[in-house]
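Asker: Quick one: sequence plus predicted model below, questions after.
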Amino acid sequence: MPELDPAALDPEDSKLVVLARASRARTGAAEGAAVRDTDGRTYAATTVALPSLKLTALQAAVAAAVSSGAEGLEAAAVVTAAAEADEASRSALRDLAPKAPLHVAGADGEVHTTH
């Protein structure tokens, strides 16, 4: 998928970044993520790091959406210290939304890539 201009972020997508950032800050997790389904509902989650279960924040947000009955996603955002969302996160999103934009932002909420 071609890279998009992060400065051209849709206001609804900006809300996803805010939700992801707030979730991460509230829990002190490594990552925060948020997704919006095709009905406009949002789901936020953070990294899950239990001895028996490990999920990236985006995997957890996608799982929350799916378990709530979402059939598709319109957009996603991840707040992370990494330069990019990892492959497991991207794969979880693409399973449900092959063409949805994925915004990756730093802890300050500044989006540095959109795919």
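Answerer: In hand now; what should we look at?
Asker: going forward, measure contacts and count neighbours with C-alpha atoms only.
Answerer: Fine.
Asker: ok now do Ala61, which residues does it touch?
Answerer: Going by CA atoms under 8 Å, 6 or more residues apart in numbering, Ala61 touches 33-35, 43-46.
Asker: let's bring in a second model and compare:
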Amino acid sequence: MTDLPATEPESGFDVANPEDAKLVTLARSTRARTRARSGAAVRDSDGRTYVAASVELASLTLSALQVAVAMAVSSGARSLEAAVVLADAPGDAAGAAAVHDMTPGVSVFFVDGSGEPHS
């Protein structure tokens, strides 16, 4: 799977890998269940997974990836090893920044509703 955007370093993310495919599946199911604009999943260095949907309230707007990173941090995760955002359009600069604050160099993969990389 090619990482997006092209400026992200290669981390070996592969949807054929069951653990990586799980992130896509969890992000997809969370997005569908909540009817949110996007879903995201991150895996920490201990193998724990955090899944979230975007939040859009009058007083608070967070991307799904920002919420997933916040959940990981608040649960005591020290670093991340993978991050996936499932949305209709690629991109989430604020979410990617949160991932990189936690673990510089981790690629953030943007996939569409079918789990395919955005082109």
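Answerer: The structure has been received and is ready for your questions. Note that the structure is a prediction, hence the values are computed from the model and not measured.
Asker: ok so, going back, now, which of the contacts of Ala61 of the first structure lie within strands?
Answerer: Cross-referencing those against strands under DSSP state E gives 33-35, 43-46.
Asker: What is the nearest of those residues to Gly106 of the first structure?
Answerer: Distance to Gly106 of the first structure, by CA to CA, is smallest for Ala33 among those, at 11.6 Å.
Asker: about what we covered before: need the contacts of Ala61 of the first structure in CSV (columns: neighbour count and distance to Gly69 of the first structure).
Answerer: Below are the contacts of Ala61 of the first structure laid out as CSV (neighbours: other CA atoms under 10 Å; distance: CA to CA, whole Å):
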residue, neighbour count, distance to Gly69 of the first structure
Ala33, 34, 18
Ala34, 33, 16
Val35, 31, 13
Tyr43, 23, 12
Ala44, 27, 15
Ala45, 28, 16
Thr46, 29, 20
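Asker: farthest-separated two in these?
Answerer: Going by CA to CA, the pair spanning those furthest: Val35 and Thr46, at 11.8 Å.
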